[in-house]
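>>> Sharing a model prediction with you, sequence too.
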Amino acid sequence: MSRSDDPGHYFQTSDSLATIERRAAKASNKHGDPIKLPSKILAVLADKKAHKVYVAEAAGNVKVVDLETGNARVRGEPRSAPLTCLALSSESSTIYCGCWDKSIYNSSLTGTSQAGKQRPKLVGHADFVKCLLTTNVEGTSVLISGGADATIIVWDVETGKPLHKLKGPAKAIQDLVVDPMGMPDDLNESSGGVVMFSASSDREIRRWYIGKAKAYELPESIEHPILAHETSVYKLCFDSDGDLWTASADKTSKHLVRSRDWEADTTLQHPDFVRDVVVSEEAGLVVTACRDEEVRVWDASSVDLVCTYSGHYEEVTGLALVDASTVVSVSIDGTVRKWSLQRKDMTRYLEEVEREEAGTVVDEELVEKKDGLLTADEEAELAELMDEDD
């Protein structure tokens, strides 16, 4: 154990102190043009038309961040609990956010006030809301939510009432995505319905039919769920071929091929949990976010590691493609950073990093250890939520 007169060092191991010191030194870096917010950021969603992103904060705010000016404005009323996930409905110009308090809140993006018009919350989950998805089912706009209670709820956004409540696997629902390839030929259902994939903490990827009158898990999914990972699957992302990219707590991101019955033909190894994955088709790149604080860019064809963007000094919690050549990352460190996916810019960044002297000056404003936004119990609960593998 290290010895120190600093009260903040009491009961901490040498490894813990080294981590604190490393993060403090790293915090002053300006890589990715950081936009600093006052709270941990747990989710991000891009508004590609306006070159801005929406973020969900542990402090209970949804904010819209202008990537050009760095300005951040609150949308909707602040909540008393951390916000965990976001979804955007372009049809109704509404932003939805899932919360620790088991509710889903929504605000109009076209309200006359700066904060946007507040609407009634949606209540139905028995535990944290962990993921949200908006889509259209047979002409009806729906919101689909997944929770730590292992439940999927399909909501009619016009009435605010549940259309369906589905019991998922035994563990928390981590992510939901609509199959872009539409309905399978052998599925005898309305063409207006959708097929949805779910990821969960029990490592299983499952498939569901979602219609207006009924919703259920596909028979082949019940018999043979997709088992590509050893533990929790955090994120799912389809590419233009209808194949699936995944992010998992088993420290890998995988490419699952539809024509091979979802067999993995590519595995991207990481040193820690992979929190998110996005694909830039035009750039031919795959981007992953890792708990080790790094954003990695991979060549989608050769699967070579093209660039590792190092800027965050806490766990990276989410990624969002703003356009074909720009990806945004958010982190527990409270920063929003943007990274170029152009090859020349990545080469320039790597050369710049090589030129930098070892060590950085600590920026006290960025590395306050106690920001007062969460209690010790809430910090522990947040860590448990983020690391849930069971």
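Nice, I can see it. Numbering: from 1, shown residues only.

>>> contacts and neighbour counts: CA atoms only from here.
Fine.

>>> Any idea how many residues pack against Asp265?
For Asp265, the count of nearby residues is 10 (other Cα atoms under 10 Å).

>>> Confirm that it sits in a strand.
Yes - counting by DSSP: H, G, I helix; E, B strand; the rest coil, Asp265 falls inside a strand.

>>> also this one, for the comparison:
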Amino acid sequence: MQTTDTDLLFQTDKDIKDAVRRERKLKVTQTIGRPISLSSKVLRVLVDGDTAWTAESGWQARAIDLKTGTTRRLFRGHTGPVTCVALCQGQAGPVLLTGSWDKTIRVWDAATGVCLQTLQGHSDFIKSLTILPGPALLSTSSDRTIRLWDLRPLKDGAEPKCVQILRQHTRPVECAAWRSGTPDYPECIVWTGDSLGVMKQWVYDEKAVSLRLDKELKSHETSVSQLRSCAAGVWSASMDNTAMLHRLDDKPIIRITESTYIRSLLPMEHVDGAEHLLLTGSDDENIRVYDVEDTERGQPRLLATVPGHAFQVSDLSVWSDGEKWEVLSTSFDQTIRRWTLSDLLHPKSIPEAEEPEEEDKNGGMTAEEARELEELMSDTD
């Protein structure tokens, strides 16, 4: 196959066919999940109040008004895809922190979009940012390290300081999660996961702003794509097509197995009316809804498979306006979609997408002309 379209260079026929399929799917799903269309792939989303903060492949972060679906502000300055976002308080109000493939963490005035500081130290892609009590920032990277930054200087307008570098992982550290202490487990616990499937559990000391390795958890066969804490412990999603609940009380692991990579997940235990649900977002472009209180042989019962996106589901979050709530899903299809509980439990089917006209598939010929040419080419008389 030859092409003069530079966008198609170095793509296989399958890649091009998939791109065409996704374009058709986007057209027939314009009303499913009330999509907000963006200009680049959404890698992560953080919801705060009525604002969704997105990390995007287009070298930018974005603040979106969830009531109107419009962009409030763009945060531009990175020289690579923005992989993660986090929020904390600064001297004059909220600050946005962004991590990027350009190996830096940027600190922005969330209200004005002005870049206040650029934090350097990592020697490879930034993979995740997590705000810990203190406040402190935990950053993970493809350079196989975890860095802990003291954010308290931000209150005085000064630059955060890196106070600890941890090198216990032997592969790129993809993600992190934490949970505060409880009467049963008084210590603040942090979990990290890497591209080899290894998960480590840490104890966080807020006063000292430091982490101490507690133990390594039995985990996945390959990359851990996301971690989400819950009352029982931590859920992990992986490229080995599984999600797992690792319990603090050392009871048996609960495991979910799907047919494709699981990119994202969301325990719903703090959402009224959905406390027993867990959502996953996968490479097959679907969201799945599980009942974690109804398990058979350790596998939560699948309640629904929710179609709508036209590319892998990269992240999941919850938005509440005080009266009702919606789940937000993001995707490499450059949309954010919004789902009510009814949408999730009773998903709409996707209308069948129209195939391209036959003359397009045959190099501009009509179907009849293509058949005549085929007959001529195969004529051996």
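Yep, it's here. These figures come from a predicted structure and were not determined experimentally.

>>> what does Ser142 of the second structure align to in the first structure?
Under the alignment defined by TM-score structural alignment, Ser142 of the second structure is paired with Ala148 of the first structure.

>>> One more: Trp191 of the second structure?
Under TM-score structural alignment, Trp191 of the second structure pairs with Phe197 in the first structure.

>>> Am I right that its match is in contact with Pro180?
No - taking contacts as Cα atoms under 8 Å, Phe197 of the first structure lies outside contact range of Pro180: 10.5 Å.

>>> returning to that earlier point: residue contacts, the match of Trp191 of the second structure?
Residues counted as contacts of Phe197 of the first structure (Cα atoms under 8 Å, 6 or more residues apart in numbering) are 176-179, 205-208.

>>> Also Tyr216 of the first structure?
By Cα under 8 Å, 6+ apart, the residues touching Tyr216 of the first structure are 166, 208-210.

>>> Make a markdown table from these and add neighbour count to it.
Shown next, in a markdown table, are the contacts of Tyr216 of the first structure (neighbours: other Cα atoms under 10 Å):
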| residue | neighbour count |
| --- | --- |
| Leu166 | 15 |
| Trp208 | 22 |
| Tyr209 | 19 |
| Ile210 | 26 |
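
>>> Which of the contacts of Phe197 of the first structure are retained in the second structure?
Mapping the contacts of Phe197 of the first structure onto the second structure (both residues aligned by TM-score structural alignment, their matches' Cα atoms under 8 Å) leaves 176-178, 205-208 still in contact.

>>> Just these: which are in helices?
Per DSSP state H, helices hold no members of those.

>>> Just the buried residues out of those residues, in PyMOL syntax.
Remark: buried members of those, expressed as a PyMOL selection using 16 or more other Cα atoms under 10 Å:
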select buried, resi 176+177+178+205+206+207+208
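
>>> ok, Ala300 of the first structure touching Val286?
Yes - assessed by Cα under 8 Å, Ala300 of the first structure is found in contact with Val286 at 5.7 Å.

>>> picking up where we left off before, which one of the kept ones among the contacts of Phe197 of the first structure sits closest to Ala27 of the first structure?
Set against Ala27 of the first structure, the nearest of these by Cα to Cα is Leu176 (33.1 Å).

>>> From what I see, that closest one and Val195 are in contact.
No - between Leu176 of the first structure and Val195 there is no contact under Cα under 8 Å: 10.6 Å.

>>> what's the neighbour count on the residue lying closest to Gly99 of the second structure once chain neighbours are set aside?
Distance criterion Cα to Cα, 6 or more residues apart in numbering; nearest residue to Gly99 of the second structure, sequence neighbours excluded, is Ile105 at 4.6 Å. Ile105 of the second structure has 24 neighbouring residues, counting by other Cα under 10 Å.

>>> Surely Ile105 of the second structure touches Leu119?
Yes - here Ile105 of the second structure lies in contact with Leu119, judged by Cα under 8 Å, at a distance of 5.0 Å.

>>> what about the closest residue to Leu344 of the second structure other than its chain neighbours, neighbour count?
In this structure, Leu344 of the second structure finds its nearest non-sequential neighbour in Val306, 6.3 Å apart by Cα to Cα, 6+ apart. The number of residues packed near Val306 of the second structure is 23, by other Cα under 10 Å.

>>> go on, the one 4 residues further on?
The burial metric for Ala310 of the second structure, expressed as a neighbour count using other Cα under 10 Å, is 25.

>>> same deal with the one 5 residues further on?
For Asp315 of the second structure, the count of nearby residues is 24 (other Cα under 10 Å).

>>> counterpart of it in the first structure?
Alignment note: Asp315 of the second structure maps to Gly318 in the first structure; criterion TM-score structural alignment.

>>> Am I right that its match is in a strand?
Yes - counting by three-state DSSP, Gly318 of the first structure is found in a strand.

>>> How about the contacts made by Val327 of the first structure?
By Cα under 8 Å, 6+ apart, the residues touching Val327 of the first structure are 319-321, 338-341.

>>> Which of those residues ranks first by neighbour count?
Busiest of the contacts of Val327 of the first structure [other Cα under 10 Å] is Leu319, holding 26 neighbours.
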